[in-house]
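Student: this one's structure only:
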């Protein structure tokens, strides 16, 4: 199925407005379970799954229902790929880079340090080779993926003590996911891959010294300012972070053409809504966090410079030993270079001017 067909021919609004086609009425009822890697308390992230399920139900006239389950209800947050691969559940809602331990190529489906921003990521997926290449990779796991949202550029996280230079990373136990963990490890930190719901108690007990999650809206809900007041930016490891719906390939293939189109359209709706929520809610949350004592600080320049160099080295090393990573990263890198050339004259120049104004 053409990944853009439903959007080009009707669009999300068109599908919803068209009502329920007779062909959909005639189909047998479908019941799926969705396992999320996120807790219900994060309405931005888990909310993407709920938006998806609600849209599927509406467009199918109630014939296609998907129950959504937060992390820990059916399985641990990081157990969802195995569950979908094995057919224990029909689908999952997750951040692919959580599973880079299985294969580094998973990270490319979400974010890599100094990678693409959110618009560039969507462009690579929809109009570039991103979706094609990632689906070729996920096919090994009996999975087909659909974009399920993007956080936009993230913050650099919460630290118990200030980071004045790259030397302050030595021995720092830092909750961080994906290939970013390898980069931070190379710079002296000790990366910890911890699910979102477990970060606060780990910080509170001192099991970890710092943690990154997403940004102000989610971070405020999780209460990090109470236990680690130094709030750094930018999250250079996540210039954007794409979430995905992972669907068991056999389960998807068994759907009718109408239900496949409904899945694609509902996923596109969730994808747009997730980032819209973050962009709308982060500013107010940031103000409130600063008022609550968050010490907003930029990462030291020497740390940024070294991280960029280390990232390049790790990508070369990973490409040399992992053919899947090499193929996908090479295509992403080429796309990134073209995008940055364009953004340099438009988005960046406009944003830089606007941020200097008093509005």
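Tutor: Thanks, I have it. This structure is a prediction, so every number in the text was calculated from the model and none was measured. Numbers count the residues shown, from 1 in each chain.

Student: could you use CA atoms for every contact and neighbour count after this?
Tutor: Will do.

Student: what are the boundaries of the strands in the stretch 151-300 of the chain?
Tutor: For the stretch 151-300 of the chain, the strands defined by DSSP state E, counting those that start in this stretch cover 157-159, 173-175, 190-192, 210-211, 230-233, 242-248, 295-298.

Student: what helices and strands are in contact with the last one?
Tutor: With contacts defined as 3 or more Cα pairs under 8 Å, 6 or more residues apart in numbering; DSSP states H and E, strand 295-298 has these neighbours: strand 230-233.

Student: which elements pack onto the strand it packs on?
Tutor: strand 157-159, strand 295-298.

Student: list of residues touching that strand?
Tutor: Strand 230-233 is contacted by residues 154-162, 294-299 when judged by Cα atoms under 8 Å, 6 or more residues apart in numbering.

Student: of these, closest to residue 224?
Tutor: The closest of the contacts of strand 230-233 to residue 224 turns out to be residue 158 (Cα to Cα; 6.8 Å).

Student: surely that closest one touches residue 210?
Tutor: Yes: when contacts are counted by Cα atoms under 8 Å, residue 158 is listed as touching residue 210 (5.4 Å).

Student: what sits in contact with each of these two?
Tutor: residue 228.

Student: which residue, other than its chain neighbours, is closest to residue 202?
Tutor: Distance criterion Cα to Cα, 6 or more residues apart in numbering; nearest residue to residue 202, sequence neighbours excluded, is residue 208 at 5.8 Å.

Student: swap in residue 214?
Tutor: residue 154 (5.2 Å).

Student: let's bring in a second model and compare:
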């Protein structure tokens, strides 16, 4: 046998022996966690982001670290999962942080904020731009660790029972909308409603609410909103991307061996990529089906978008003036956003917009 091949084989075997026995030979503990999701099982992609983490963690630890995911309502209501982690009812939760802006509006930055960052930009801020470091201190105050675990990308503006043509059409509108966006829209006369996903359809059907936003075509089609509201608006300016999070009780997180912490980080990052890929495949197909079934696609008028933009940044300034935690994160986020927008206008937007224009021209010519 070639000596170099022999040494290479021995080295590889030695590396494998060092890499796997720590888990396989029982040197690390058995860990069993319960995870409360904010989402129903019927929404297989967003709920599945939490299950993906659980499966990857189990696979990477030879089954020693097990996380069992429970759908919204199985252990606790979907909007109560943060409290469940804090009180020790569960060890962790999979959720969207903007559900908890009632506790503190700073939560929104871990999920989505109006006229914020797209998926790429948000991921850059959290993973490499200092965003997680900025949020870590805030979550420490709630005895929780938050790890990004999934993303929906840019969302739709929602389903409306009547058309929105002017800013005045927003006045008195009862709108199911999550997070900080509800506070923004309230400045324009909207009556925001915080309703969990599974309860939106009956509220819209009965007229208890006039409009509702959820995620995008794939999930919205599953929930049947097109059957009770004809107008489908875009874009969801309050969610240029929605980062999903794994909330973990800090004491439980600190008990983990470092290798389990690393595995959890890896699984959560993998879930983000997987979830975004699935939505990018599923949403175009679902939107075509919805339009074919009679859905009327509408863009929010520029006048409405501009009014919402102005109201958003007024509210940021008002909130920062009275909330030190919010101001600290907002100042960092705003500077990062400004830098990202300058760059994306040059390369990404230039490339994307030209391609979209040419593809539209080609479609016209083929008709």
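Tutor: Perfect, thanks for sending it. Just so we're clear, the structure is a prediction, and the values are computed from it rather than from any experiment.

Student: could I get the TM-score for this pair?
Tutor: For these two chains in superposition, a TM-score of 0.94 is obtained (TM-score structural alignment, normalised by the length of the first structure); 343 aligned residues with a Cα RMSD of 1.3 Å.

Student: returning to that earlier point: any idea how far the residue nearest to residue 202 of the first structure is from residue 263 of the first structure?
Tutor: Distance, residue 208 of the first structure to residue 263 of the first structure, using Cα to Cα, to the nearest Å: 39 Å.

Student: with residue 28 of the first structure instead?
Tutor: For residue 28 of the first structure, the distance to residue 263 of the first structure (Cα to Cα) stands at 16 Å.

Student: quick revisit: can I get the helices and strands packed on strand 230-233 of the first structure in a markdown table with mean neighbour count?
Tutor: Formatted as a markdown table, those follow (neighbours: other Cα atoms under 10 Å):
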| stretch | mean neighbour count |
| --- | --- |
| strand 157-159 | 26 |
| strand 295-298 | 16 |
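
Student: for the second structure, which helix is longest?
Tutor: helix 258-292 (DSSP state H).

Student: average offset between the helix or strand encompassing residue 304 of the second structure and the first structure?
Tutor: Element membership for residue 304 of the second structure (DSSP states H and E) is helix 302-322. Once fitted to the first structure, helix 302-322 of the second structure is off its aligned match by 0.6 Å on average (mean Cα distance after the TM-score superposition for the first structure).

Student: and after that helix, which helix or strand comes next?
Tutor: The element immediately downstream of helix 302-322 of the second structure (helix or strand, assigned by DSSP H and E) is helix 324-346.

Student: would you agree residue 22 of the second structure is in contact with residue 60?
Tutor: No: in this structure residue 22 of the second structure lies outside contact range of residue 60 using Cα under 8 Å: 11.7 Å.

Student: who has more neighbours, those two?
Tutor: Remark: of residue 22 of the second structure and residue 60, residue 60 carries more neighbours, 17 against 13, as counted by other Cα atoms under 10 Å.

Student: so who does the more buried one touch?
Tutor: residue 263.

Student: in three-state terms, label residue 132 of the first structure for me.
Tutor: Put simply, residue 132 of the first structure is helix when judged by DSSP: H, G, I helix; E, B strand; the rest coil.

Student: and it, how far is that from residue 331 of the first structure?
Tutor: Distance from residue 132 of the first structure to residue 331 of the first structure, counting by Cα to Cα: 11 Å.

Student: before we move on, back to that, residue 28 and residue 263 of the first structure - which one has more neighbours?
Tutor: residue 263 (23 against 10).

Student: which one is the more buried one nearest to, not counting chain neighbours?
Tutor: residue 56 (6.4 Å).

Student: how many residues are close by the one you found?
Tutor: For residue 56 of the first structure, the neighbour count with other Cα under 10 Å is 25.

Student: shouldn't it be in contact with residue 260?
Tutor: No: taking contacts as Cα under 8 Å, residue 56 of the first structure lies outside contact range of residue 260: 10.1 Å.

Student: quick revisit: among the contacts of strand 230-233 of the first structure, which one lies nearest to residue 214 of the first structure?
Tutor: Once Cα to Cα is applied, the member of those that ends up nearest residue 214 of the first structure is residue 154, at 5.2 Å.

Student: wait, isn't that closest one in contact with residue 219?
Tutor: No: with contacts counted by Cα under 8 Å, residue 154 of the first structure stays clear of residue 219, the gap being 10.7 Å.

Student: shared neighbours of these two, which are they?
Tutor: residue 213.

Student: between the two, who's got more neighbours?
Tutor: residue 219 (23 against 20).

Student: do I have it right that the more buried one meets residue 213?
Tutor: Yes: between residue 219 of the first structure and residue 213 there is a contact at 6.8 Å, judged by Cα under 8 Å.

Student: re the thing from before, and the residue nearest to residue 263 of the first structure, what does it touch?
Tutor: Taking Cα under 8 Å, 6+ apart, one finds 64, 65, 66, 262, 263, 266 in contact with residue 56 of the first structure.

Student: and the gap between it and residue 233 of the first structure?
Tutor: In terms of Cα to Cα, residue 56 of the first structure sits 37 Å off from residue 233 of the first structure.

Student: also residue 112 of the first structure?
Tutor: In this structure, residue 112 of the first structure and residue 233 of the first structure are 16 Å apart, going by Cα to Cα.

Student: looking at those two, which is more packed in?
Tutor: Higher neighbour count among residue 112 of the first structure and residue 233: residue 112, with 23 against 17, using other Cα under 10 Å.

Student: so is that one in a helix, a strand, or just coil?
Tutor: Quick answer, by three-state DSSP: residue 112 of the first structure is coil.

Student: isn't residue 166 of the second structure right next to residue 305, touching?
Tutor: No: contact status for residue 166 of the second structure versus residue 305: not in contact, 9.9 Å apart, counting by Cα under 8 Å.

Student: now do stretch 56-70 of the second structure: distance to the chain's middle.
Tutor: The chain centroid and the centroid of stretch 56-70 of the second structure are separated by 22 Å, computed with Cα atoms, centre = their mean, to the nearest Å.

Student: against the first structure, where does it fall?
Tutor: Taken onto the first structure by TM-score structural alignment, stretch 56-70 of the second structure occupies residues 55-69 there.

Student: so who does the nearest residue to residue 64 of the second structure once chain neighbours are set aside touch?
Tutor: Among residues not flanking residue 64 of the second structure along the chain, residue 30 sits closest, at 4.8 Å (Cα to Cα, 6+ apart). Counting by Cα under 8 Å, 6+ apart, residue 30 of the second structure touches 64, 65, 66.
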